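1. this one's structure only:
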């Protein structure tokens, strides 16, 4: 089946998203494990991704757990240190697809405030033909409604959409809608898939070496 648009997740596809790694570096693995056992920070983040106010949601959670107040506030105050670095090869694939005239969309669980800030750090986030950001949509992956909204807005048949995401549940939900899917386990594997689909040549799918490649590594702070 022909592909009429390629849809990228953002976290761990275009930008590394590793809160645990951040906390391991700031408070150590043992305290990080205790923090995440005591408080479901990813559930807190889901509320932000569904449209909750970024700072208020984090600060309210911090105030409700005073023994971890400073650490939880970091989720807002030092968020960009959890959402870095960019993944250069994935960015190059995005740019290569656009240069070939292939429509490229973003579909990501991302808060309104956190995404607005991410745009200031990662200019390539403005390069999509369409952007579907869960905070603005009021629903998060893998709920079926978010995929339905994408279909209704873009007007393309589900079986002509090629979607890549690093989470198996999100990929399964898209596949259930009839989308073509790719479970992201690294940019090289997705590059191979784009070549297989005839969207890029093998040459176009390879990350450039030298200064050009360095230009793709957008600073995260």
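-> Thanks, I have it. All of these numbers come straight from a predicted model, not from anything done at the bench. Numbers count the residues shown, from 1 in each chain.

2. CA atoms for contacts and neighbours, from now on please.
-> OK.

3. Strands of this protein, residue ranges please.
-> Taking DSSP state E to define them, one finds strands in the chain at 5-8, 104-108, 130-133, 161-165, 180-183.

4. could you redo those as TSV and give each row distance to residue 22 and mean neighbour count?
-> As requested, those are exported to TSV (distance: least, Cα to Cα, whole Å; neighbours: other Cα atoms under 10 Å):
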stretch	distance to residue 22	mean neighbour count
strand 5-8	24	23
strand 104-108	21	22
strand 130-133	24	20
strand 161-165	22	24
strand 180-183	25	20
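
5. try this one side by side with the last:
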């Protein structure tokens, strides 16, 4: 089936997103496990991704858990070490698609403040034809409304959109709307899909 636009998730597709890895390196795996067991930092991040203020949300969480306040504030102060590095092969695929004239969009759960930090650190984030960033929209995957908002703005038929994401729930929500999808596990697998769909020649996908 033909594709009119390719839609990239960002975290764990273009940029590694493994907060636990950073905390393991800084405070040790045992203490990190205790922290993440007692404080739902991913739920905190979900609120940031929905548009809540980055610093205020982290500080409010730290205030509710004073025994972990220093570690919780690392989510804000060390954020660029939580998010990264980039995944070079995926970035090359993004650029190859654009060079080939294929429109590329971003659809990502990302906070307003966190995206403002990431953009200068990862210049390819400015290279999308359109960006749909959850914090700015007040919507987040896998809620159907964020997919509908993208469809309304781009005006393309859902079955001509190809969406890559690393989370099965986000993929399932896109498939429910009739999108073509690829569950990202490796950049090589994603490259193979783009070649198989005729969007890139093999030499451009390497």
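-> Yes, it's here. Here the structure is a predicted model, which is why all the values come from computation and not from measurement.

6. about what we covered before: looking at the strands of the first structure, which is nearest to residue 46 of the first structure?
-> strand 104-108 (11.7 Å; Cα to Cα).

7. Which elements pack onto the closest one?
-> When contacts are defined as 3 or more Cα pairs under 8 Å, 6 or more residues apart in numbering; DSSP states H and E, strand 104-108 of the first structure packs onto strand 5-8, helix 88-99, strand 130-133.

8. at 10 Å instead, please
-> Applying 3 or more Cα pairs under 10 Å, 6 or more residues apart in numbering; DSSP states H and E, one finds that strand 104-108 of the first structure makes contact with strand 5-8, helix 88-99, strand 130-133, helix 134-137, helix 144-154, strand 161-165.

9. Contact partners for residue 138 of the first structure?
-> The neighbourhood of residue 138 of the first structure, defined by Cα atoms under 10 Å, 6 or more residues apart in numbering, consists of 47, 48, 49, 50, 51, 52, 111, 145, 146.

10. hmm, try it at 7 Å
-> Neighbour list for residue 138 of the first structure: 50, 51 [criterion: Cα atoms under 7 Å, 6 or more residues apart in numbering].

11. Can you tell me how far it is from residue 146 of the first structure?
-> Distance, residue 138 of the first structure to residue 146 of the first structure, by Cα to Cα, to the nearest Å: 8 Å.

12. mind putting the helices and strands packed on strand 104-108 of the first structure in a markdown table, distance to residue 56 of the first structure included?
-> As requested, those are exported to a markdown table (distance: least, Cα to Cα, whole Å):
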| stretch | distance to residue 56 of the first structure |
| --- | --- |
| strand 5-8 | 28 |
| helix 88-99 | 32 |
| strand 130-133 | 19 |
| helix 134-137 | 14 |
| helix 144-154 | 24 |
| strand 161-165 | 28 |
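
13. among these, which is nearest residue 64 of the first structure?
-> Nearest of those (Cα to Cα): helix 134-137, 23.2 Å.

14. Pull up the gap between the residue lying closest to residue 206 of the second structure once chain neighbours are set aside and residue 99 of the second structure, please.
-> Once flanking residues are discounted, residue 206 of the second structure sits nearest to residue 191: 7.2 Å by Cα to Cα, 6 or more residues apart in numbering. From residue 191 of the second structure over to residue 99 of the second structure the distance is 15 Å, taken as Cα to Cα.

15. the more surrounded of these two?
-> residue 191 (22 against 11; other Cα atoms under 10 Å).
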